[in-house]
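[1] Okay, sequence plus prediction incoming.
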Amino acid sequence: MRINFPLALTLGRVAAIPLVLALFYVDWPHARQWACVLFALAGITDWLDGYLARKWNQTSKFGAFLDPVADKLLVAISLVMLLRDEPGGVMAILVAVIIGREITISALREWLAELGQRTTVAVSMVGKVKTGFQMTAIGLMLWQQPFLGLPIYEIGYLCLFVASALTIWSMVVYLRAAWPLLRESMPQ
């Protein structure tokens, strides 16, 4: 297998996950802020790798598989770290909604792919906006410290609420699009 630049970006995102995790837990000055910077860079590669792969005609089946896996691992692990940091009920619900949706939609896409209907649940604009709020929320909450007098963590927490609402909305959009096939597949 030849590793092209877009695939290298995806692999770099996977490699960033344990580094974000380590920076979250070490007791070094500014470690959380470095975790945020690394998380943000990984988030940028999420957009960049797909864009470059399409532009340069360097798409691959392995890259198409690894890209969403890298994204979901980065988000899920970061959310679990943040939940460990603030183990309250509200945070647990927000994290469960986001991770639960990711598992549900991933399973739905896999099932639809088996039926040859994967495009039935193509990424929607709601999903893209949800991802933007989600990545912003996680980054701000990783940063944790106020910046220029702004309550960064609290802004991130508010963005996580918005991301959770958009998560539910986007899941409904995907399930509604797949409903005819789901209904057709139910036992009579």
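    Looks like it arrived, so ask away.

[2] drop to CA atoms for contacts and neighbour counts, all remaining ones
    Fine.

[3] which one is residue 110 nearest to, not counting chain neighbours?
    Sequence neighbours aside, residue 118 is the residue nearest to residue 110 in space, at 7.5 Å (criterion: CA to CA, 6 or more residues apart in numbering).

[4] All the helices of the chain, in order from the start?
    Per DSSP state H, the chain carries helices over the ranges 5-25, 31-55, 61-85, 89-114, 125-143, 152-185.

[5] now, of these, which is deepest in the fold?
    The highest mean neighbour count among the helices of the chain, using mean count of other CA atoms under 10 Å, belongs to helix 125-143: a mean of 21.

[6] which secondary structure elements does that one contact?
    Helices and strands touching helix 125-143, as assessed by 3 or more CA pairs under 8 Å, 6 or more residues apart in numbering; DSSP states H and E, comprise helix 31-55, helix 61-85, helix 152-185.

[7] relative to helix 125-143, how tilted is the first one?
    Yep, that's helix 31-55 we're talking about. Angle, helix 31-55 to helix 125-143, by axes from the mean of the first three to the mean of the last three CA atoms, to 10 degrees: 150 degrees.

[8] What is helix 31-55 packed up against?
    helix 5-25, helix 61-85, helix 125-143.

[9] Equivalent analysis for the longest one, please.
    With contacts defined as 3+ CA pairs under 8 Å, 6+ apart, the packing partners of helix 152-185 are helix 89-114, helix 125-143.

[10] hold the first one in mind and look at this next one:
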Amino acid sequence: MTITIPTWLTLFRIVTIPLMVAAFYWQHPASHIVTTAVFVLGALSDWLDGWIARRFNMGSDFGAFLDPVADKLAVAITLFIVVQRHNTVYMAMLAAVIVGREITISALREWMAQVGAHGLVKVASLGKLKTIFQMVALGCLLYQQDLFGLPIFLIGQVLLSVAAFLTLWSGWDYLRAAWPRMSK
């Protein structure tokens, strides 16, 4: 098996996850900057691997499998560490909605593939919008501190709330699309 450039970038994104966690717990005044930088680097590599795969027709079956796994790992682990540090019911509920939807839709996609109806649960533009809000929100929540007078953590909470709403909406769209096959 030949590993394509997009797949290498996806593997790189997976490697950034433990680096981000280590930076998050690093006892240093700049840890929030390093943590955010590692997270943003991973998020940008997600965009870049997709762009390269589409632009240069470098998609692969392994890459198609690995990319959503890397995305879900990055989001879930980032949510876990953010909630661990900011353990409020509100933050925990947002994280539960997002992680719960990801698990549900992953299981739905797997089941739909097994019954030969994988095309019914393709990634939609609403899911991509959700991902953008989610990644920007998580970057803000990792940074935590005000920047140029802007309440970055509060902005992150608002954006994560929007992402959770979009998560529920896109999850509902997936379930609605799959329902005719599920209800047989």
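    Yep, that arrived. The structure presented is a predicted model; accordingly, all values stated were derived computationally and were not measured.

[11] And residue 173 of structure 1? What does it align with in structure 2?
    When structure 2 is aligned by TM-score structural alignment, the residue opposite residue 173 of structure 1 is residue 173.

[12] can I get the helices and strands packed on helix 31-55 of structure 1 in JSON lines with distance to residue 154 of structure 1?
    Shown next, in JSON lines, are the helices and strands packed on helix 31-55 of structure 1 (distance: least, CA to CA, whole Å):
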{"stretch": "helix 5-25", "distance to residue 154 of structure 1": "18"}
{"stretch": "helix 61-85", "distance to residue 154 of structure 1": "13"}
{"stretch": "helix 125-143", "distance to residue 154 of structure 1": "8"}
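
[13] For residue 106 of structure 1, find the nearest of those.
    helix 61-85 (9.0 Å; CA to CA).

[14] contacting residues around residue 124 of structure 1?
    Listed by CA atoms under 8 Å, 6 or more residues apart in numbering, the contact partners of residue 124 of structure 1 are residue 170.

[15] Mind doing that once more with 10 Å?
    130, 170, 173, 174 (CA atoms under 10 Å, 6 or more residues apart in numbering).

[16] and what of residue 164 of structure 2?
    Contact analysis of residue 164 of structure 2 by CA under 10 Å, 6+ apart lists 93-99, 101, 130, 133-134, 158, 170.

[17] How much space separates it from residue 69 of structure 2?
    According to CA to CA, to the nearest Å, residue 164 of structure 2 and residue 69 of structure 2 sit 19 Å apart.

[18] isn't residue 142 of structure 2 right next to residue 75, touching?
    No - using CA atoms under 10 Å, residue 142 of structure 2 is not in contact with residue 75, being 11.8 Å away.

[19] hmm, back to that, so who does the match of residue 173 of structure 1 touch?
    Contacts for residue 173 of structure 2 (CA under 10 Å, 6+ apart) come out as 121, 124, 126, 127, 167, 179.

[20] Residue 51 of structure 2 now?
    6, 45, 57, 58.

[21] Tell me the residue in structure 1 aligned with residue 148 of structure 2.
    Residue 148 of structure 2 maps onto residue 148 in structure 1 when the alignment is built from TM-score structural alignment.

[22] Counting neighbours, what do you get for that match?
    7 (other CA atoms under 10 Å).

[23] So which of the helices and strands packed on helix 152-185 of structure 1 is nearest residue 21 of structure 1?
    Of all those, helix 125-143 sits nearest to residue 21 of structure 1, with 10.4 Å by CA to CA.

[24] Can you provide the mean distance from that closest one to its aligned counterpart in structure 2?
    Following the fit onto structure 2, the mean deviation recorded for helix 125-143 of structure 1 is 0.7 Å by mean CA distance after the TM-score superposition for structure 1.

[25] swap in stretch 162-175 of structure 1?
    Averaged over the aligned pairs, stretch 162-175 of structure 1 sits 0.6 Å from structure 2 after superposition, using mean CA distance after the TM-score superposition for structure 1.

[26] next one: that stretch to chain centre, how far?
    From the chain centre to the centre of stretch 162-175 of structure 1 is a distance of 13 Å (CA atoms, centre = their mean, to the nearest Å).

[27] got the contact list for residue 160 of structure 1?
    Neighbouring residues of residue 160 of structure 1 by CA under 10 Å, 6+ apart: 79, 91, 94-95, 98, 130, 133-138, 140-141, 154, 166-167.

[28] let me fix that: residue 177 of structure 2
    Residues counted as contacts of residue 177 of structure 2 (CA under 10 Å, 6+ apart) are 119, 120, 121, 122, 171.

[29] neighbours of the fourth one, just the number please.
    It refers to residue 122 of structure 2. A total of 11 residues lie near residue 122 of structure 2 under the criterion other CA under 10 Å.
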